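Participant: Predicted model, plus sequence, below.
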Amino acid sequence: MLHIIDDEEVMRDSLAWLARSRSIEAVAYENAEAFLSYLDKPSAPDTSGECILLDVRMPAMSGIALFGILEAKGLTQHMPVIFLTGHGDVPMAVDALKKGAFDFFEKPFNDNKLMDRVQEALAASKEARGRAATQARLSLLSTREKEVLNLILEGKMNKVIANELGISMRTVEVHRAHIFDKMQVKTAVELARMLK
């Protein structure tokens, strides 16, 4: 999902059309406050990734101010921000990039280059969300399950794991089942792929 935040309706419509031409779902907001209202509503995160195209200069709250709020909430990793500006301000661009902005485009911009960067940002968002989901699942594991997990990842059989940990093979089987359930996988191969 691409979030377009720009106070100019023509720019919002143009960017939404560009996104649709690349099969990217887009939602437009006329100002920073409208986007913050969207964020306040409970919703499931878009697992395909999210990206924000953010105009720097807007009435009331600027894009830079909104970026600061997003950064404080820890959202910029999961929702990469690409700044757009009609006013070339190199120091502002450098500062935004240092603070974690994904990119900075000056208007008028090359449509294809912008959409290429949007697709890269969406891919980065999807990857960051996947890592966060994996970490959340790992946090559900007990200390013993983590020990069993590490030995599974080393390719060790249940009998060897039981021997190394000084527990019964049945206990290893129970831990293995809990690990697979909590990590939402069916095989050790899936588990290894998830954690590589």
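Facilitator: Nice, thanks for sending it over. Numbers count the residues shown, from 1 in each chain.
Participant: Only C-alpha atoms from now on, for both contacts and neighbour counts.
Facilitator: Fine.
Participant: those strands in the protein, which residues are they?
Facilitator: In the chain, the strands defined using DSSP state E lie at 2-5, 26-29, 51-55, 81-85, 103-106.
Participant: Give me the distance between the fourth one and the centre of its chain.
Facilitator: If I follow you right, that is strand 81-85. 17 Å (CA atoms, centre = their mean, to the nearest Å).
Participant: Next one for the comparison:
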Amino acid sequence: MAEQIYLVDDDPDVRDAVAFLLESDGLAVATFAEPQALLDRVDPGSRGCLVLDVRLPQMDGLELLDALRARSVDMPVVFISGHGDIPMAVRAVQAGALDFLEKPFRDEVLLEKVRNGLELDRYRRDHHAERAEVERRLDELTPRETEIMEGMLQGKLNKVIAHDLDISARTVEVHRANVLEKLHARNSSDMVRMVLSTDRYRDWLL
């Protein structure tokens, strides 16, 4: 799915002006006058950046953000508001917003924030795909290879792993080589980095 800017603002003049600005910068924009239209359009596979007015019909921008997160839509969000205040800005950032801009804002500022949002979304998705691939490779390990790998994660020497599992050091070496090959790791350090980046092992050593 191609990346896109999803703009929600109930003021048609603001909506048209912001859409024109973003499209003039070469960005694809989808506009919505109310939150439900956005909720009907996006899904967890949607890519890009959200630009949300804080004050909207049906629900405010923060409630919309909660509804999106509940549906596993996790694109970066830039909030805009004509009636912003410090508490509202703090709430927006605490809710996970990338930034909060008060109207009127300078065109270049909004463009910078949106570009940052797109870059962040690409980064997240690239790393999510990488982690998912490592998870898939972990599933290909045999139970014994998983035991060897977990010993490697703990920094144990081959002879210590062999003693713990009551097998020969040579057997450990063979399984260790299989682990690196199956995970497509260049060496033990690369393997540790890859495995600890996954949700399965992220907190394993804590």
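Facilitator: Yep, it's here. Bear in mind the structure is a predicted one, so any value in this text is a computation, not a measurement.
Participant: TM-score of the superposition?
Facilitator: Once the chains are laid over each other, their TM-score by TM-score structural alignment, normalised by the length of the first structure reads 0.71; 176 aligned residues with a CA RMSD of 3.5 Å.
Participant: Turn the strands of the first structure into CSV, columns for mean neighbour count and distance to residue 115 of the first structure.
Facilitator: Listed next are the strands of the first structure as CSV, based on neighbours: other CA atoms under 10 Å; distance: least, CA to CA, whole Å:
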stretch, mean neighbour count, distance to residue 115 of the first structure
strand 2-5, 24, 10
strand 26-29, 19, 12
strand 51-55, 27, 10
strand 81-85, 24, 11
strand 103-106, 19, 11
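Participant: From the centroid of the second structure, which residue is nearest?
Facilitator: Centroid-nearest residue in the second structure, with CA atoms, centre = their mean: residue 124, separated by 3.7 Å.
Participant: what would the strands of the first structure look like in TSV with distance to residue 119 of the first structure?
Facilitator: Converted to TSV, these look like this (distance: least, CA to CA, whole Å):
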stretch	distance to residue 119 of the first structure
strand 2-5	9
strand 26-29	12
strand 51-55	9
strand 81-85	11
strand 103-106	12
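Participant: Can you tell me which of those strands is nearest to residue 194 of the first structure?
Facilitator: Counting by CA to CA, residue 194 of the first structure lies closest to strand 51-55 out of those; the figure is 23.6 Å.
Participant: sorry, back to before: what lines up against the residue nearest to the centre of the second structure once you look at the first structure?
Facilitator: Using TM-score structural alignment, the partner of residue 124 of the second structure in the first structure is residue 128.
Participant: Verify the contact between its match and residue 78 for me.
Facilitator: Yes: under the criterion of CA atoms under 8 Å, residue 128 of the first structure makes contact with residue 78 at 5.9 Å.
Participant: which residues of the second structure fall in helices?
Facilitator: Here the second structure has its helices, by DSSP state H, at 12-24, 35-41, 61-70, 86-94, 107-138, 143-153, 158-165, 169-183, 188-196.
Participant: Quick one, which of those gets closest to residue 50 of the second structure.
Facilitator: Residue 50 of the second structure lies closest to helix 107-138 among those, at 8.2 Å (CA to CA).
Participant: What is that closest one packed up against?
Facilitator: Applying 3 or more CA pairs under 8 Å, 6 or more residues apart in numbering; DSSP states H and E, one finds that helix 107-138 of the second structure contacts strand 48-53, strand 77-81, helix 169-183, helix 188-196.
Participant: now, of the ones you listed, which is deepest in the fold?
Facilitator: Burial of these is given as mean neighbour count (mean count of other CA atoms under 10 Å); strand 48-53 ranks first at a mean of 26.
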